[in-house]
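Colleague: here's a sequence, model it:
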Amino acid sequence: MHTPTESPDATGAGPHDLRHHGDAEVRGRGRDLTDLAVNVRAGTPPAWLKERIAASLGALSAYPDGRPALAAVAARHGLPPERVLLTAGAAEAFVLIARALPARRPVVVHPQFTEPEAALRAAGHEVGRVLLRAEDGFRLDPAAVPADADLVVVGNPTNPTSVLHPAAVLEQLARPGRTLVVDEAFMDAVPGEREALCGRTDVPGLVVLRSLTKTWGLAGLRIGYVTAAPETVDRLAQAQPLWPVSSPALTAAEACMEPRALAEAAAAAERIAVDRCHLVAGLREFTEIQVVEPAEGSFVLIRLERAAEIRERLRMLGFAARRGDTFPGLGTDWLRLAVRDRTTTNRFLQVLDQALQALTAVSR
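Modeller: Just a heads-up that it's a prediction; the model follows:
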């Protein structure tokens, strides 16, 4: 495997807008779009979780007490509380890592979620990139990561490629003197959470990020957490402001660690896997489209010519898709599609066919 290493220009990310996210595809568009651009599970948060959050509002006059939620998260992963840090979403965790952890040569494995690199840049770091290739299925060869990289960031399963890297491969990135950051924001969408490193204490320098945004529909509440060695957790905590996580978010975190919630999340992961297979099977019917497989997350990455024009036609026909060209390692011929239920997928495939046919007719 040949995996290029890239150092972006000093102004930022070259052609890649690291601050562009899927919500920009649906916000302020003046029409009601079916959202395939944002990877939050549809139909969430569930009614029982809304009720728990609403019930917490009566205590807003008191300062947040994160201890019960912290204990619940730690217990869920079989960890002592001192190995867990609650954060205002995974995005805050990336900022804390960039500001609080020492790094002389940070490297981000791309294509992946762009916020880690954006946070590192904002903190004044010069960031190296390891670019995985479509020809290799966006699979990671640990040898491609520079030996002197002292902070490495990788997603698993990776947004936007939907690739699930084997835990044994990621473990090869760990070494003394290196911080290994694994973004597992979508791991609870993988049946059985196979290949998860969250909860492991035997991997040196390991920092794992989790989010409750995707499975539970809490993007507006901002809640996530970090698991790491106690000294790393302490460094990150020292960089946080006082009371960084709100009382409603803490309530949500505690509720989502309960047995019935974990069972519901596991069932959702199984449904997502079935729905994803249906979407991939439909996409395979189009000779114009290349699907990145095997896809293991709650989204699918596709490649097709004139993807930007197709995306605009899809919007005109009522569907929002996520552009791929803002991810380092991808270009204008990539789109990311969130997995939805079978009915929604069938409607989308029909509209996609219309968009492709219309573009072909215009080209004649």
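Colleague: contacts, neighbours, all on C-alpha from now
Modeller: Fine.
Colleague: and the helices in the stretch 51-200 of the chain?
Modeller: 67-76, 89-100, 115-122, 167-171 (DSSP state H, counting those that start in this stretch).
Colleague: among those, which is nearest Arg311?
Modeller: helix 115-122 (23.1 Å; CA to CA).
Colleague: same question for that closest one: list its buried residues.
Modeller: Buried residues in helix 115-122, counted by 16 or more other CA atoms under 10 Å: Glu115, Pro116, Glu117, Ala118, Ala119, Leu120, Arg121.
Colleague: and the residues you listed as CSV, adding distance to Ser247?
Modeller: Listed next are those as CSV, based on distance: CA to CA, whole Å:
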residue, distance to Ser247
Glu115, 25
Pro116, 26
Glu117, 29
Ala118, 28
Ala119, 26
Leu120, 28
Arg121, 31
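Colleague: between these, which sits nearest Arg194?
Modeller: Nearest to Arg194 among the buried residues of helix 115-122, with distances taken as CA to CA, is Pro116, at 23.4 Å.
Colleague: show me the contacts for the closest one.
Modeller: Taking CA atoms under 8 Å, 6 or more residues apart in numbering, we find Pro116 in contact with Ala91, Phe94, Val95, Ala98, Val108, Val153.
Colleague: counting neighbours, which of the residues you listed comes out on top?
Modeller: Neighbour counts for these peak at Val108, which has 26 neighbours (criterion: other CA atoms under 10 Å).
Colleague: residues of the helix or strand that contains Leu356 that come out buried?
Modeller: Per DSSP states H and E: Leu356 is located in helix 342-363. Buried positions in helix 342-363, judged by neighbour count with 16+ other CA under 10 Å: Thr345, Phe348, Leu349, Val351, Leu352, Gln354, Ala355, Leu356.
Colleague: and the contacts of Pro116, which two are furthest apart?
Modeller: Going by CA to CA, the pair spanning the contacts of Pro116 furthest: Ala91 and Val108, at 15.1 Å.
Colleague: got the helices of the stretch 51-200 of the chain as TSV, with distance to Gly324 columns?
Modeller: Listed next are the helices of the stretch 51-200 of the chain as TSV, based on distance: least, CA to CA, whole Å:
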stretch	distance to Gly324
helix 67-76	33
helix 89-100	20
helix 115-122	15
helix 167-171	25
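Colleague: Asp325 against Trp334, yeah?
Modeller: Yes - Asp325 is within contact range of Trp334, at 6.6 Å (criterion: CA atoms under 8 Å).
Colleague: also this sequence, please, to line up against the first:
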Amino acid sequence: MNVRAAAPPPWLRDRLASRLDELGSYPRREDEQRAVDAVAERHGRPPDEVLLLAGAAEGFAMLPRLNPRRAAVVAPGFTEPEAVLADAGIPLEHVVLPPPFTLGDTVRVPDEADLVVVGNPTNPTGVLHTREQLLALRRPGRILVVDEAFIDAVPGEPESVASLSLPGLVVLRSLTKTWALAGLRAGYAVGDPELLRRLARGRAHWPLGTLQLEALAACNTAQAVGSAVLDAQRLVETRHRQAEGLRGLGLAVTEGVAPFLLVAVPHADLMRKHLKVKNIAVRRCDTFVGLDGDYLRVAVRPEWPELVQAMKEIL
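Modeller: Sure thing, here's the model as predicted:
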């Protein structure tokens, strides 16, 4: 799992713990508004362009409410959108990017696709597309959904489109990875307010709990964002050293910016099983459209020398 720490930082744990005595009551409207305002201020948007979510995955689960006639999903990519759309019976086409997995002039999205989903940076490749490449996917009558769950791993987030108020654009963000909150389920969408209203249609009352709202308010302050930037800068250094260590084994590593690396490994599944015996978990990639059985996704960790040594012994 690509959470960057084992637990939330102490200051965040303290803020969440301070609300425990209130769990006997329903979430308060003012807590929701405080979280919305924090997200809106962070991205320079009005509050009606913010939708709070129980994790970015909830945003994907809502996509069928947009009633697309045909969807296109850029691959390799996170598998949740295609699963949700397929379950809803929505015709879907994969736009497969060959190595090095970048959007470019030769990439063609079907003209009839009125919903396009793309990750930035993409999971599992870690590739960061430029803002211009993403916006080139827009068309009149088309909805563009950009999954930015990992973009706060990029110092300064230069290619983020979360601050752009454009018709037909929706951006999904997550607190899971940076703040080690996978068990809390907190995220949000920013974008076209009419599209956000359609996504939220039919939602249950109190879709987010008190602790989720507190986390969303806390993690979108200027101080928290500044802390995340410092973490991202440290991640850059660790990722570079880990990638070089893997390349030193003769392995091809995709140039990425995420808290993980995509590595081409001969007989990858056998490598994965041997690593498991050594209590090292890596992600198989043959389940991603556009990748075969010769890839593994490995998390970027300070303990990366242990991974490199284990792989060296197996190779």
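Colleague: for the helices of the stretch 51-200 of the first structure, which one sits closest to Asp141 of the first structure?
Modeller: Closest among the helices of the stretch 51-200 of the first structure, using CA to CA: helix 167-171, at 7.7 Å.
Colleague: rewinding a little: which one of the helices of the stretch 51-200 of the first structure lies nearest to Leu314 of the first structure?
Modeller: Taking the helices of the stretch 51-200 of the first structure one by one with CA to CA, helix 115-122 is closest: 26.5 Å.
Colleague: show where the closest one falls in the second structure, residue numbers please.
Modeller: Using TM-score structural alignment, helix 115-122 of the first structure corresponds to residues 80-87 of the second structure.
Colleague: strands along the second structure, start to end?
Modeller: When assigned using DSSP state E, the strands of the second structure occupy the ranges 50-53, 71-75, 92-96, 115-119, 143-147, 169-174, 187-191, 252-253, 260-264, 283-284, 295-299.
Colleague: what do we get in the first structure for Val298 of the second structure?
Modeller: Using TM-score structural alignment, the equivalent of Val298 of the second structure in the first structure is Leu337.
Colleague: surely its match and Leu301 touch.
Modeller: Yes - assessed by CA under 8 Å, Leu337 of the first structure is found in contact with Leu301 at 6.4 Å.
Colleague: which contacts among the contacts of Pro116 of the first structure does the second structure share?
Modeller: Retained in the second structure by both residues aligned by TM-score structural alignment, their matches' CA atoms under 8 Å are the following of these: Phe94, Val95, Val108, Val153.
Colleague: before we move on, the earlier item: pick the one among the buried residues of helix 342-363 of the first structure closest to Glu171 of the first structure.
Modeller: Within those, the smallest distance to Glu171 of the first structure is 36.1 Å, found for Thr345 (CA to CA).
Colleague: what comes up buried for stretch 138-152 of the second structure?
Modeller: Applying 16+ other CA under 10 Å to stretch 138-152 of the second structure flags Arg138, Arg142, Ile143, Leu144, Val145, Val146, Asp147, Glu148, Ala149, Phe150, Ile151, Asp152 as buried.
Colleague: now which residue in the first structure aligns to the last one?
Modeller: Meaning Asp152 of the second structure. By TM-score structural alignment, Asp152 of the second structure lines up with Asp188 in the first structure.
Colleague: would you confirm that that match contacts Ala265?
Modeller: Yes - Asp188 of the first structure is within contact range of Ala265, at 7.0 Å (criterion: CA under 8 Å).
Colleague: hey, what's in contact with both of the two?
Modeller: When contacts are counted by CA under 8 Å, 6+ apart, Asp188 of the first structure and Ala265 have Thr215 as shared neighbours.
Colleague: need the counterpart of Glu112 of the second structure in the first structure.
Modeller: Taking TM-score structural alignment, the alignment pairs Glu112 of the second structure with Asp148 from the first structure.
Colleague: next one: Ala200 of the second structure
Modeller: In the first structure, Ala200 of the second structure lands on Ala237 (TM-score structural alignment).
Colleague: more neighbours: which of Asp325 and Trp334 of the first structure?
Modeller: Shown here are Asp325 of the first structure and Trp334; by other CA under 10 Å, Trp334 has more neighbours (25 against 18).
Colleague: would you agree that one is in contact with Leu304?
Modeller: Yes - shown here, Trp334 of the first structure and Leu304 form a contact pair, counting by CA under 8 Å, at 6.4 Å.
Colleague: neighbours of the residue nearest to the match of Ala200 of the second structure when sequence neighbours are not counted, just the number please.
Modeller: Closest residue in space to Ala237 of the first structure, ignoring its immediate chain neighbours: Leu85 at 7.1 Å, by CA to CA, 6 or more residues apart in numbering. When neighbours are defined as other CA under 10 Å, Leu85 of the first structure has 23 of them.
Colleague: Leu85 of the first structure matches what in the second structure?
Modeller: Superposed on the second structure with TM-score structural alignment, Leu85 of the first structure falls opposite Leu51.
Colleague: and if you look at Thr161 of the first structure?
Modeller: By TM-score structural alignment, Thr161 of the first structure lines up with Thr125.
Colleague: for that match, give its distance to Phe260 of the second structure.
Modeller: Distance, Thr125 of the second structure to Phe260 of the second structure, using CA to CA, to the nearest Å: 8 Å.
Colleague: give the residues shared as contacts by these two.
Modeller: Contacts common to Thr125 of the second structure and Phe260, judged by CA under 8 Å, 6+ apart, are Arg297.
Colleague: the two: who's more crowded?
Modeller: Thr125 (32 against 25).
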